[in-house]
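Trainee: The following comprises the amino acid sequence and a computationally predicted model.
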Amino acid sequence: MTRPSLFFACLGYACEAARSAAKTIGADLVEASWKQFPDGEAYVRVAGAPEGVGVAVFTGFPEPSTRIVEGMLLIEALRGLGAASVVAAPLYLAYSRQDRRFLRGEPISIRAVLRALASAGAEALATIDIHKQYSLEWFPGPAANIDPSPVFAEALRPVVEEAELAYVIAPDKGALPRAKSLGEKLGLPFDHLEKHRDRVTGEITMKPKKLDAKGATIIIVDDIVSTGGTLAKAAKLLLDQGATRVYAAITHCLLVGNAVEKLEESGLEKLYCTNTVKPRWSKAEELDVGPLLARSVEGLIERLHGYEAEQQ
């Protein structure tokens, strides 16, 4: 049995990565149309008669609630067209930061979103660098979290080669696995920032737990930059501690509010982002995750249909 045919269906900005993914594996691409009714309801339509497994590619920013609903409608539309199965591919999966009940009475938002996507008709799911890997356990089917570090490593290699000393730093302990993944691909030491409170003044500062920033080129890595406050403070403090240059590799560059102004003032040399979200800063460089998405989708389809297993 051969692999079932597949096609990518996409919405809006997500079509950039979907187009690249489709090209990588020779699949068809359908760009869905969408609009918003005067009362705020979303509308989606997939033209033509695509056949095979459908991959619904969308992203969760801006206006995350609307984007999630559009993604659900896209999935349901593909089922209505008779897709053999549907893989949901939310490039940036909104609501992923609310992954537990921090306060009594709160929802586990990401669990609700994942269940909603499944209820709309998605049998598998692939996303880029979800906030916490364990959240995907709430999706009732095969799910893949795609590590973007290969595209970051390729883009940052020239920076590393020019530097006499370079480190990869996570802004907190929770992001340390991301620093480890990128550091290992670049052959660099990695660490995370620790907060230190002055016992006299109460002032909070941050510095690497083990490594010394002095004289080093620093690459800060994380999954999301939203208002930019944490990243800007980290960049400024590392420069104050003697770092020669500070770069950032952030998967989802939301850059809301005055985030750009904060980053401009921080001294950050450059921001590398994936094309899951459109960054709005002249010092931000978009990196394509389409090929990574394509390979992940192939693996999910194999799990759904077992075509390779039947060949053996």
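Mentor: Thanks, I have it.
Trainee: alpha carbons only for contacts and neighbour counts from here, please
Mentor: Noted.
Trainee: Helices of the protein, start to end?
Mentor: Along the chain, counting by DSSP state H, helices occupy 15-25, 64-80, 109-120, 149-162, 176-186, 229-240, 259-266, 290-305, 307-311.
Trainee: want to throw those into JSON lines with distance to Leu93?
Mentor: Shown next, in JSON lines, are the helices of the chain (distance: least, CA to CA, whole Å):
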{"stretch": "helix 15-25", "distance to Leu93": "15"}
{"stretch": "helix 64-80", "distance to Leu93": "8"}
{"stretch": "helix 109-120", "distance to Leu93": "8"}
{"stretch": "helix 149-162", "distance to Leu93": "18"}
{"stretch": "helix 176-186", "distance to Leu93": "17"}
{"stretch": "helix 229-240", "distance to Leu93": "21"}
{"stretch": "helix 259-266", "distance to Leu93": "20"}
{"stretch": "helix 290-305", "distance to Leu93": "14"}
{"stretch": "helix 307-311", "distance to Leu93": "28"}
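Trainee: Okay, one more to line up with it:
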Amino acid sequence: MEKNQLLSDSNRLRLFSGSANVPLAQEVSRYLGIDLAPMIRKRFADGELYVQIQESIRGADVYLLQPCCNPVNDHLMELMIVIDACRRASARQITAVIPYYGYARADRKTAGRESITAKLVANLFVQAGANRVLAMDLHSAQIQGYFDIPFDHVYGSPVILEYLASKNFRDIVVVSPDVGGVARARAFAKKLDDAPLAIIDKRRQDHNVAEVMNLIGNVRGKTAVLVDDMIDTAGTLTEGARLLRQEGARQIYACATHAVFSGDAVSRLQSGLFEEVIVTNTIPIPEKKQFPQLTVLSVANLIGEAIWRIHEESSVSSMFR
């Protein structure tokens, strides 16, 4: 069935954007060939958010695009309010499209008396009325198991891999910045013509504080590509890059899907350790956090294609085979 035919089927496909990343939502809407659905969003004097859908969505398949980026609590609450508004407006199915899933790092109990916020957020989405979730590059894949509704997990790596392939690197080695990211780095290396893999062993003393201890693998004279799901304070990446320099890496590239860029991240990333820092636009990057070594790739077509396949009831996982 042609896209135009399906989109005209009772005009069922609607795409809404929260306030967190409107430019990405606009790109996705252009890929799908539809306009963003109209919505009023304003705040009361005390900061409470008010949302009203501006057209009938009765019986429609609604997709709500909103990354839970900084300010995380505001964007998370906004998404839940929009989900609730769509549910009360009799949408047939509501899919939360979350390019960046907030609160994902607390995904298990490693000590006593601590919360599992990744599970809490999953419960909130379901209770708000989401029927399905589409997310990109979760901090850990196990988060999908916290949902009792359909969950589609897509990856930003195809656009990064395509970009790296265009550079025609020789003697490339993919580096995992920690042991927990080995599976991600291994999959990345396999798609880069089965490039060799190196692993940085570190000891984390506290949240957002990393101490690099050892390197497993050979990077001497090679182009090292550090791969992670997100760059937050960039402490892990910069400490890893210093170790790679000490071990003789010729060039160092950092790749991540989510550019969180908290604290001193920007100053660390432009300190001269990296030839290039490659991220995607799942999170909007303000001008003050941009720097010469930064390359931002768009995942709009990936998200748009995933939305299209969900709506067409075809396979999303086949996008990455």
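Mentor: Thanks, I have the structure now. Predicted model, so just to flag it, every value in this text is computed and none were measured.
Trainee: Lys207 of structure 1 is nearest to which of the helices of structure 1?
Mentor: helix 229-240 (7.0 Å; CA to CA).
Trainee: With structure 2 overlaid, how far apart is the closest one on average?
Mentor: In the superposition with structure 2, the average deviation recorded for helix 229-240 of structure 1 is 1.2 Å (mean CA distance after the TM-score superposition for structure 1).
Trainee: Give the aligned range of that helix in structure 2.
Mentor: Per the alignment by TM-score structural alignment, helix 229-240 of structure 1 matches residues 235-246 in structure 2.
Trainee: what's the answer for stretch 111-124 of structure 1, then?
Mentor: By TM-score structural alignment, stretch 111-124 of structure 1 lines up with residues 119-132 in structure 2.
Trainee: Map Ala166 of structure 1 onto structure 2.
Mentor: Match for Ala166 of structure 1 (TM-score structural alignment): Ile172.
Trainee: who's in contact with the residue nearest to that match when sequence neighbours are not counted?
Mentor: Of all residues not flanking Ile172 of structure 2 in the chain, Thr223 sits nearest, at 4.7 Å (CA to CA, 6 or more residues apart in numbering). By CA atoms under 8 Å, 6 or more residues apart in numbering, the contact set of Thr223 of structure 2 is Phe169, Arg170, Asp171, Ile172, Val173, Ala249, Arg250, Gln251, Ile252, Tyr253.
Trainee: Hmm, Leu197 and the fifth one touching each other?
Mentor: Spelled out, it's Val173 of structure 2. Yes: the criterion here is CA atoms under 8 Å, and Val173 of structure 2 meets it with Leu197 at 5.7 Å.
Trainee: Compare those two (neighbour count), which wins?
Mentor: Val173 (25 against 22; other CA atoms under 10 Å).
Trainee: mind checking what Ile283 of structure 2 lines up with in structure 1?
Mentor: In structure 1, the residue matched to Ile283 of structure 2 (TM-score structural alignment) is Val277.
Trainee: Isn't its match up against Glu63?
Mentor: No: counting by CA under 8 Å, Val277 of structure 1 stays clear of Glu63, with 11.8 Å between them.
Trainee: neighbour count winner among these two?
Mentor: Val277 (21 against 9).
Trainee: List the contacts of that one.
Mentor: Each residue near Val277 of structure 1 by CA under 8 Å, 6+ apart is listed here: Tyr13, Ala14, Thr59, Phe61, Tyr92, His252, Cys253, Leu254.
Trainee: ok, the first one touching Pro279?
Mentor: The reference is to Tyr13 of structure 1. No: if you go by CA under 8 Å, Tyr13 of structure 1 and Pro279 don't touch, sitting 11.2 Å apart.
Trainee: The two: who's more crowded?
Mentor: Set Tyr13 of structure 1 next to Pro279 and count neighbours by other CA under 10 Å: Pro279 wins out with 21 against 16.
Trainee: For stretch 30-45 of structure 2, what is the spacing between the initial and final residues?
Mentor: The first and last residues of stretch 30-45 of structure 2 sit 35 Å apart, counting by CA to CA, to the nearest Å.
Trainee: before we move on, what about stretch 129-137 of structure 2?
Mentor: This stretch, stretch 129-137 of structure 2, spans 23 Å end to end (CA to CA).
Trainee: Map Trp138 of structure 1 across to structure 2 for me.
Mentor: Aligned counterpart of Trp138 of structure 1 in structure 2: Tyr146 (TM-score structural alignment).
Trainee: what about the equivalent of Ala42 of structure 1 over in structure 2, neighbour count?
Mentor: When structure 2 is aligned by TM-score structural alignment, the residue opposite Ala42 of structure 1 is Leu49. Neighbour count for Leu49 of structure 2, taken as other CA under 10 Å: 15.
Trainee: The spatially most central residue of structure 2: what's it in contact with?
Mentor: With distances taken as CA atoms, centre = their mean, the residue of structure 2 nearest its centroid is Tyr100 (3.9 Å). By CA under 8 Å, 6+ apart, Tyr100 of structure 2 lies in contact with Pro67, Cys68, Cys69, Ala135, Met136, Asp137, Leu138, His258, Thr282, Ile283.
Trainee: wait, doesn't His192 of structure 1 sit right on Pro177?
Mentor: No: taking CA under 8 Å as the definition, His192 of structure 1 is not a contact partner of Pro177, at 9.7 Å.
Trainee: circling back: how about the match of Trp138 of structure 1, nearest residue that isn't a chain neighbour?
Mentor: Lys119 (5.6 Å).
Trainee: show me the contacts for that neighbour.
Mentor: Asp107, Ile143, Tyr146.
Trainee: residue contacts, the residue nearest to Ala25 of structure 2 when sequence neighbours are not counted?
Mentor: Nearest residue to Ala25 of structure 2, sequence neighbours excluded (CA to CA, 6+ apart): Ser17, at 5.8 Å. The contact partners of Ser17 of structure 2, taken as CA under 8 Å, 6+ apart, are Ala25, Leu36, Ala37, Leu64, Leu65, Gln66.
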